[in-house]
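Participant: coordinates only, sequence not included:
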């Protein structure tokens, strides 16, 4: 259901999203639903099962499982077409050898995406992390809003603001690999759990390096670095941290302080300013940017909140539709 909703609300594939919603429905149950994407959903169901079967058997294709399911789990015509295609094009062999992976990479390099499409796909990637936890759902979008507002106050060009935007958007993408019980732990994390939590930065770098511009990647993965070298994951110091990286680091702190989390309530303005001053004086966060934010605090937060409204509206609609669809699908 979430896969369907992400594609519908946060991708250029909204018109085909329904195929994902039904790709686990058995062939003999389609008399209970109405969809224009039955064929695509049934193709995905079959190929999804082929992949799972191969993974569980070290790359060996279980022909019997597929053929026995024809007419009940799988569409008979697609099973027949798959077997013919495999005989003609050696699908299983090419999957195991890596030939198809190379082919996909070649195709991807030829794809031409508009800036709007790229932005939607990146939003889908970034916000999918937040949707795992009710407490962090608006953290990324708030960090983005605050970062862009600070860049605006510093008179950044449109191009530089865009780089700040993407760095902030992708800063927590590595949290996709952090267990939910750690993300939502209602208290102070143990040293072992904190060690796991901190790995999200390295994971973010592993995901982003080579996939986005280096300067955007560095903005994203340096948001926990401190000017005095006490941060992570590299322990960099002031001389190694650009202004853009410092902006997102401060925006990340502000977003975390302003929001309710599983382990704390939202901090009031006075407490947030106190924390910024303290971190600045201790040499953790950039004094110049902290002072700028403090001096324009109400305007920065109001504008950031305003920029978040559209996404939060999408989130509200998504959650309402999730409940509706869950109740519907559970009856199938």
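Facilitator: Arrived safely. It should be emphasised that the depicted structure is a prediction, and the values quoted were computed from it without experimental measurement.
Participant: Please count neighbours and contacts with C-alpha atoms only from this point.
Facilitator: Fine.
Participant: which secondary structure elements does the lengthiest helix in the chain contact?
Facilitator: The longest helix of the chain (DSSP state H) is helix 297-329. Other elements packing on helix 297-329 under the criterion 3 or more C-alpha pairs under 8 Å, 6 or more residues apart in numbering; DSSP states H and E are helix 2-10, helix 139-153.
Participant: and the angle for the helix or strand where residue 276 lies with helix 297-329?
Facilitator: Using DSSP states H and E, residue 276 falls within helix 269-281. Relative orientation of helix 269-281 and helix 297-329, computed by axes from the mean of the first three to the mean of the last three C-alpha atoms, to 10 degrees: 110 degrees.
Participant: Mind listing what's buried along helix 269-281?
Facilitator: Across helix 269-281, burial judged by 16 or more other C-alpha atoms under 10 Å covers 272-273, 276-277, 279-280.
Participant: Quickly compare the helices and strands packed on helix 297-329 and say which is most buried.
Facilitator: Among those, helix 139-153 has the highest mean neighbour count (mean count of other C-alpha atoms under 10 Å), at a mean of 24.
Participant: residues of the helix or strand just after it that come out buried?
Facilitator: For helix 139-153, the succeeding helix or strand toward the C-terminus, using DSSP H and E, is helix 158-169. Neighbour counts using 16+ other C-alpha under 10 Å place 161, 163-169 of helix 158-169 among the buried residues.
Participant: And the helices in the stretch 151-300 of the chain, which stretches?
Facilitator: Per DSSP state H, counting those that start in this stretch, the stretch 151-300 of the chain carries helices over the ranges 158-169, 180-183, 191-208, 214-221, 243-258, 269-281, 287-295, 297-329.
Participant: The second one - contacts with which helices or strands?
Facilitator: In other words, helix 180-183. Helices and strands touching helix 180-183, by 3+ C-alpha pairs under 8 Å, 6+ apart, are helix 191-208.
Participant: what do you get for the fourth one?
Facilitator: Using 3+ C-alpha pairs under 8 Å, 6+ apart, the elements in contact with helix 214-221 are helix 158-169, helix 191-208, helix 243-258.
Participant: and residue 101, which of the ones you listed is closest to it?
Facilitator: Closest approach to residue 101 among the helices and strands packed on helix 214-221 (C-alpha to C-alpha): helix 191-208, 17.5 Å.
Participant: Against that first model, consider the following:
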């Protein structure tokens, strides 16, 4: 696996979110750059603290898959629902290396008027700074220009005086408005992010956060992602692949369905068979994965993630590859993907029995669709793999279910509580 930096992760996350709604294209990166300059003007932060906060800022809207909330976010001066802030907060808290910063995302659509001196939930002051950065980026998005008076004339209910001073300082010292209006900020932002290399654990953590946030719309989809990851890992161990290759396959398996962020929920969760037209839309997710992960120097991960629907006989998609054009790594995730779909419950099917699963896999081998050797190992170790999947995914599934419960509880509380800055 090549050296993967914060820049790589930020690009993957931003491209994935862009594929969901092009109205917000590049929004996270722009907000992150503004936040970067505001934090520099504020002072008192280490380089590592700034790096972590601007990374967080890139995906501050990761919870905003709901169409109605995206419509609010691209508007000006509307009261924005808390739903997506809660989504983002919970996924960052439980599935990212930035859990200690999650409250910043929770409070990024709050204003000074929303805080009191005694409250149940404490929000860092950086949340208000993120709100300011977000507001600046939205103004530029909507009007393609920013009059500084739009910011400086806000009253104290909506913007702290000290943050107005930071805004003026960032404009004077860093030409903030000229940079973001002229789109010259991106190379500077990436230069900063490129310096921070990620550990294996951080890469996996970010990939999980992205996947689970995308899959939040559909319980079946998120269970599928978790299961494909574990089945792929178990196949790697049975085959005897080294840790290097196994880790590449693990990361790719976690990213294999990120393209589904662009698929309408009515197709993802349709009860019954898809029409020909709907299936073509569904198939497009593989090409979206390929595009998101291209031109980043991680072609090995890209190909494993994007090509898992290819078939050895050439009938697969997105490129109709066949035979030796399909690597062993791709073949492993392809079998894991099929097995997960067969043993999982979906809106259109119940769980298949062991006999049904083994029969379907054998028929696919006979039709030269999937790798016979990998499939043979899966069939021989079927019960073992299922036991490992059940045992090794339990904690993650429990965490996901607890997250769902916490989400509902937090929304119910928001009408009754106040917030305090810390």
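Facilitator: All right, it came through fine. Small disclaimer: the values here were computed from a predicted structure and weren't measured.
Participant: Please identify the most buried of the helices and strands packed on helix 214-221 of structure 1.
Facilitator: Neighbour counts (mean count of other C-alpha under 10 Å) averaged over each of these peak at helix 243-258, with a mean of 23.
Participant: Over to the closest residue to residue 6 of structure 2 other than its chain neighbours. Which of the three states is it?
Facilitator: Nearest non-adjacent residue to residue 6 of structure 2, counting by C-alpha to C-alpha, 6 or more residues apart in numbering: residue 193, 5.2 Å away. Put simply, residue 193 of structure 2 is helix when judged by DSSP: H, G, I helix; E, B strand; the rest coil.
Participant: Could you check which residue of structure 1 pairs with residue 193 of structure 2?
Facilitator: Using TM-score structural alignment, the equivalent of residue 193 of structure 2 in structure 1 is residue 108.
Participant: sorry, back to before: tell me roughly how far the longest helix of structure 1 lies from structure 2 on average.
Facilitator: Mean deviation of helix 297-329 of structure 1 from its aligned counterpart in structure 2 after superposition (mean C-alpha distance after the TM-score superposition for structure 1): 1.4 Å.
Participant: which of the residues in that helix are buried?
Facilitator: Per 16+ other C-alpha under 10 Å, helix 297-329 of structure 1 contains these buried residues: 300-301, 304-305, 307-308, 311, 315, 318, 322.
Participant: distance of residue 137 of structure 1 from residue 97 of structure 1?
Facilitator: As judged by C-alpha to C-alpha, to the nearest Å, residue 137 of structure 1 and residue 97 of structure 1 stand 40 Å apart.
Participant: Who has more neighbours out of these two?
Facilitator: When neighbours are counted by other C-alpha atoms under 10 Å, residue 137 of structure 1 and residue 97 differ, and residue 137 comes out ahead with 17 against 12.
Participant: Show me what that one aligns to in structure 2.
Facilitator: Under TM-score structural alignment, residue 137 of structure 1 pairs with residue 222 in structure 2.
Participant: Mind telling me what element its match is part of?
Facilitator: Using DSSP H and E, residue 222 of structure 2 sits within helix 219-239.
Participant: just checking, what packs against that helix?
Facilitator: Helix 219-239 of structure 2 makes packing contacts with helix 200-214, helix 243-255, helix 328-343, helix 372-380, helix 382-414 when contacts are defined by 3+ C-alpha pairs under 8 Å, 6+ apart.
Participant: any chance of the helices and strands packed on helix 214-221 of structure 1 in TSV, with distance to residue 21 of structure 1 too?
Facilitator: Below are these laid out as TSV (distance: least, C-alpha to C-alpha, whole Å):
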stretch	distance to residue 21 of structure 1
helix 158-169	27
helix 191-208	26
helix 243-258	33
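Participant: Provide a list of residues in contact with residue 292 of structure 1.
Facilitator: Contact partners of residue 292 of structure 1, counting by C-alpha atoms under 8 Å, 6 or more residues apart in numbering, are residue 150.
Participant: and it, what pairs with it in structure 2?
Facilitator: Match for residue 292 of structure 1 (TM-score structural alignment): residue 377.
Participant: gap between that match and residue 268 of structure 2?
Facilitator: For residue 377 of structure 2, the distance to residue 268 of structure 2 (C-alpha to C-alpha) stands at 31 Å.
Participant: residues touching the alignment partner in structure 2 of residue 224 of structure 1, list them.
Facilitator: Using TM-score structural alignment, the partner of residue 224 of structure 1 in structure 2 is residue 309. Neighbouring residues of residue 309 of structure 2 by C-alpha under 8 Å, 6+ apart: 286, 316-318, 334.
Participant: Going by distance to residue 303 of structure 2, which of those wins?
Facilitator: The shortest approach to residue 303 of structure 2 among the contacts of residue 309 of structure 2 belongs to residue 286, at 10.1 Å (C-alpha to C-alpha).
Participant: Can you convert the helices and strands packed on helix 219-239 of structure 2 into TSV and add a column each for distance to residue 167 of structure 2?
Facilitator: Rendered in TSV, the data for those read as follows (distance: least, C-alpha to C-alpha, whole Å):
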stretch	distance to residue 167 of structure 2
helix 200-214	31
helix 243-255	38
helix 328-343	48
helix 372-380	58
helix 382-414	30
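Participant: Of those helices, which is nearest residue 121 of structure 2?
Facilitator: Per C-alpha to C-alpha, nearest to residue 121 of structure 2 of these: helix 382-414, 9.6 Å.
Participant: Compute the inter-axis angle for that closest one and helix 219-239.
Facilitator: Interaxial angle, helix 382-414 of structure 2 versus helix 219-239 (the same axes, to 10 degrees): 140 degrees.
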